[in-house]
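Peer 1: show me how the following folds:
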Amino acid sequence: MSAGLKPAGWRPPSPARARLPAASSGSWAIVAAGAATLALLGYLLNGNLRYQVGVGRVSGYSVAETFSHRPIAFRLLSAAQAWLPDLLSGPAGPPGSWWRVVIFEAGFRLMAAVLAAGTAMLLWAGLRRHWGRAGRPCAIAVYAALVFTAPATGEPDWMAALLATAAVGAGLAFGPHLAGATAGPLLALAALVKISTLPVAAAALLILCAFDRRRGRTAGAVATLAGLLAVGLTYWLAPYEIGWLLDIRALQPDPWDSEHAVEAGHYLMNLVARWPTVAMLPAYFVGARRDEAWVAGAGLALTGFGFVYQGQYFVYHSLGFVVLSAALAVRTLQRSRGALRWPMLALTAWTLVLFVSPGDWRVAHPVRLYLIAGGWIIALTAWQWFALRRPPTRTHAAGDRWAALLVMAAMLATQTPFSAESLTLSTADRTSWGAHRALRSELADAERIHRLIGTDTPVAYLAFGATTYIVGNPTRCRYPSPLFLQRPLAREKVSSASRAESLGCLTDPDARWLVWDRDWLRRKSAPDDLLQTIDRHWDCAAARIIGGYTICPRRT
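Peer 2: Model prediction:
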């Protein structure tokens, strides 16, 4: 048994107890998790994931050679996740058909659930060596945090959290030598899927070191070597990737000015309101041993730095932080021995009601809602303080059962079809139900476009990448969604080679139509060289307007 982290009240399990399945503390939670997973398979993917899949389908180049505003490690892993769903959904219809989209996206989410289940099992196997059966609720909670995150399941931040968790599980579950050989590459991948996910990998390494310092050092060394090797191979085999990463970073906003500090405050309160496990974080530190508190605080600081550093406060940027909060919530509930179960249920019910309330009302009353969220933090922390000074009301086994089920319920509170993606952010009015209605409208527009130009006619796109997924007509271009032409400051900040190649896609003689989303790229804000290229090659005076798209024929 390692001398690392152990749960409060932990006792070495007897051989007989270690063999028990502990059905009372986990079986119901596992059944509930499986049922909820199946119920949520019909939820749609977000625009970023459609962007990634769509540009890979239409570009005419390999996924590794196609720009999608994501690093090559993520592009390859995401393509692997999409391969089987793409294969199975292809016969359901042409690009832009309802059943092809629905089957693909359900399959994509199912693949994510399978990966999350494997990660949770690996984590459970590792924690069992240190905590006995007390580790199972933690693994179930991590599964819930990874799967019940629609519509962001599959984002780079999600994948980093998945890989980092798998690294901790592998580092604890296997023998000393195999542990480092498996955990290290997983940590490297977690750091490579996005520029900002290195802190998530670092947090996982810190947690692994807290359990077993020797295994952590080995995993860290292997991760460093694997990461350097991956960067070297990328520079050798795909040197354009380095330029793309530098271009992406050049377009990111500065996260250190006062305006972003205010945004970060709003964002944190949105996280507290959306996830009860985040509201419970201060309660974790009440009664925690110093070594546990230090590791948890450092892990939260690292995963929090990951989303602050990005300077763009979308909810999915915090998934590494949220997954860690789910694991810590289990530990908090286990220590309370049942005392926090009713406050946690009440907070979960409040969260469910709050996120189906009208978005306009929530956006109009942010301060009031932030004060309520702060009140919940204080109440949970105080309740835990009093609970630890009273005799326990539940056994350890009952506490484990409650912990797993409560965290799962907390994660599901904002997963109804009518739940908003955020409390007061720009996505405060987005819901799964609304996404289904929007998809119907988008596919109807795609069908009208196909009646005009056909389904296989080559085109050029001036649109967000998700348009390539919905419309699906081929293009011969490594930049199917030309970000470096759309961003106003790109001409001064990104490499001239990237912009020149993006402009060159608009002059491809094989492209017969231009699909232009005027909301994504407005003519009045477009750079002069782009407007000159459009006017020279495309007859937009004779364009057809279909939905939000301007369909320009090629000049003859």
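
Peer 1: all contacts plus neighbour counts: C-alpha atoms, from now on.
Peer 2: Fine.

Peer 1: residues near Trp131, how many?
Peer 2: Residues lying near Trp131 (other CA atoms under 10 Å) number 21.

Peer 1: isn't it right up against Lys6?
Peer 2: Yes: using CA atoms under 8 Å, Trp131 makes contact with Lys6 at a distance of 6.1 Å.

Peer 1: show me what contacts the residue nearest the centre of the chain?
Peer 2: Note on the chain: the residue nearest the mean C-alpha position is Trp158, at 3.1 Å, using CA atoms, centre = their mean. Residues near Trp158 by CA atoms under 8 Å, 6 or more residues apart in numbering: Leu146, Ala152, Tyr316, Leu319, Gly320.

Peer 1: if I look at Pro176, how far off is Ala144?
Peer 2: Distance, Pro176 to Ala144, by CA to CA, to the nearest Å: 29 Å.

Peer 1: and the strand or helix carrying Asp535, which residues are buried?
Peer 2: Element membership of Asp535 [criterion: DSSP states H and E] is helix 528-537. Residues Leu530, Ile534, His537 are the ones in helix 528-537 that count as buried (16 or more other CA atoms under 10 Å).

Peer 1: to compare against the first, here's the next sequence to fold:
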Amino acid sequence: MDLAETVPDQARRTPVRGWVWAGVAALPVALTVAWIGLGFDVRYVLGGLRVTGGSTDVWVDRPLAYRWLMDGLGAVDVGSVGTGEGLVRLVALAFVAGAAWWLRAGLTRWVRPGEASAVAAAVGLALALAPNWDFLQPEWVAAVFAVAAVGAALTPSTAVLAGLLLALAVLVKYTTLPTALIALGVVAVLDRRRALVAGATAVVSGAALFGLSLLAPREWRWLREAWLFDEAASRSAGAVVRLAANEAVLVPMVALLPASLVVLLRVSRRRWTWLVLTVLAVAAVLGAAVVQGQWAQYHLAALVPFAAALWALAIARWTLVHGRPPWTLVGATVVVLFAARVFLGASFAWRSGHGLVAFGLLGGLVVLSALACAVEPGRHGRQLLSVPVLVGLLALTVPVLPTTPYSFDGVHADYTNAGRVDIEHKFTEELLAVRDRIGADTPVVYLAFGDIAYFLGNPTPCAYPSPAHLRSGTYQQSLRGTASYAENVACLSDESVRYVVLQPLWIDSSELPPEMTAAVLERFDCTRALVDDDVAVCPRAGR
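Peer 2: Model (predicted):
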């Protein structure tokens, strides 16, 4: 077991009661649930499933396992948009709490209870307060499954479930394989035999579940075609560095990974194990992002709970060994979160032109923090655990503050959490008026991003509620020859469809292939369209 040295007397003082810290930690989580809503990609999936009435045979650019999960969550998305999304978040947070509890139960058999509690709390809060673009994305869901898998693998009574949970972590997107491997690596650090059992079970159960998923009518075809969407992706080294730098600014715990690792190495016996695990974890997650080549911040979602766990373990273990927290790491956390908050609070115009300045300053702070942690004296002192707990909580809340953008200067850097809430209110009002005009049950076909279907809610007979094939086909010729592209074009000829819902800013009808433009113009009369700021709803010609 990787236990620290003997605990000094001053480390045995009665800590602040757990329910007090639970209440403090629950406050930012509750405030976030009350206002932030869901990310637009999550609405895209929920909207697509809602307007088609099922998850098995609907294209929303996600594997079947994820579609089933989201279909289940969609059952509680009832009432107004704010109420429904709050309920979805609460159910998701219940799973997070369960995974964190399971993690603690498993870890207490291998590390001291204080360390297990610190790690589980940090991981749970990192998932609960994850950037809004991460929350409920497949990468985030995979992280929740992976956390639960670690807990299951380390608990004798539930060890058999670990492999299944790891398999699910992979099946929600496939490129989430690194997340499952990180969890397996954590188990291996503590018990190699259990890691081998969990890995073998994951391979068998994952293969079986994958085979069953291919029984769905279009699943294998969609899986093969999914790679065509990445043909135009950029995979330069500069893009990888920029993605990682954006994540470090957005999530201070990620920026503090080197400093946390240095502290942990100084008080752990298995130093090389932790170093190798951390390096491989970061490389694997970045590698998966390279494979996808789209450079969305949520592709790095697995690093958020991993970094938080490493920070919490470093704080707890140093405190147990030396009787006081590692004040250098605590101080570095304060400085880094303050710098990140200043950078993220700047205007989009400033952030767009000063990326090198911000990344350079933050990089300097990261290096200095790691060096300072490497030379901090190990003498004893007062515990004062309330200070690092509050500092860690503040650091974890940075991504969910109202003015925090979705990235510093990367993809969707012009979106902020508050800005997306404003868009939610705008779409809700506009599309409610449209629905009242055309009738809530009137069939339509969507040439719009999926969150339009989410807010409008009108049913569609088309298996492609958000026509990614048509949109990407405007600049990727290879997609035009696919069976799915032909099926999506055929949706425009469905006799039951009464309106086409166009979102000009998402898909430019003038750039569509000639046959597509003709299909729209011949079947729908856009001279009589209902038009607002975001969509044009054209009735079927002759009606």
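
Peer 1: about what we covered before: ok, the contacts of Trp158 of the first structure in the second structure: which stay?
Peer 2: Counting by both residues aligned by TM-score structural alignment, their matches' CA atoms under 8 Å, the second structure reproduces these contacts from the contacts of Trp158 of the first structure: Leu146, Tyr316, Leu319, Gly320.

Peer 1: of all those residues, which comes closest to Ala36 of the first structure?
Peer 2: When these are ranked by distance to Ala36 of the first structure (CA to CA), Leu146 comes first, at 12.7 Å.

Peer 1: and that closest one, that one's in a helix?
Peer 2: Yes: per DSSP: H, G, I helix; E, B strand; the rest coil, Leu146 of the first structure lies within a helix segment.

Peer 1: among the contacts of Trp158 of the first structure, which lie within helices?
Peer 2: Using DSSP state H, the subset of the contacts of Trp158 of the first structure located in helices is Leu146, Leu319, Gly320.

Peer 1: how about those residues in JSON lines, adding neighbour count?
Peer 2: Output for these, formatted as JSON lines (neighbours: other CA atoms under 10 Å):
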{"residue": "Leu146", "neighbour count": "31"}
{"residue": "Leu319", "neighbour count": "28"}
{"residue": "Gly320", "neighbour count": "32"}
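
Peer 1: Leu228 of the first structure: which of these is nearest?
Peer 2: Gly320 (22.9 Å).

Peer 1: find the residue closest to the closest one in space, skipping its chain neighbours.
Peer 2: Leaving out its chain neighbours, the residue that sits closest to Gly320 of the first structure by CA to CA, 6 or more residues apart in numbering is Ala161, at 4.8 Å.

Peer 1: enumerate every residue touching the equivalent of that neighbour over in the second structure.
Peer 2: Counting by TM-score structural alignment, Ala161 of the first structure lines up with Ala143 in the second structure. Counting by CA under 8 Å, 6+ apart, Ala143 of the second structure touches Ala169, Thr179, Ala180, Ala301, Ala302, Pro305.

Peer 1: mind redoing it with 10 Å?
Peer 2: 96, 99, 123, 127, 137, 149, 166, 169-170, 176, 178-180, 182-183, 301-306 (CA atoms under 10 Å, 6 or more residues apart in numbering).

Peer 1: before we move on, what about Ala125 of the first structure?
Peer 2: Thr119, Gly132, Arg133, Gly135, Arg136, Ala139, Gly169, Ala170, Leu172, Ala173, Phe174.

Peer 1: at 7 Å instead, please
Peer 2: Taking CA atoms under 7 Å, 6 or more residues apart in numbering, we find Ala125 of the first structure in contact with Gly169, Ala173.

Peer 1: equivalent analysis for Gly47 of the first structure, please.
Peer 2: Counted by CA under 7 Å, 6+ apart, Gly47 of the first structure has contacts Ala466.
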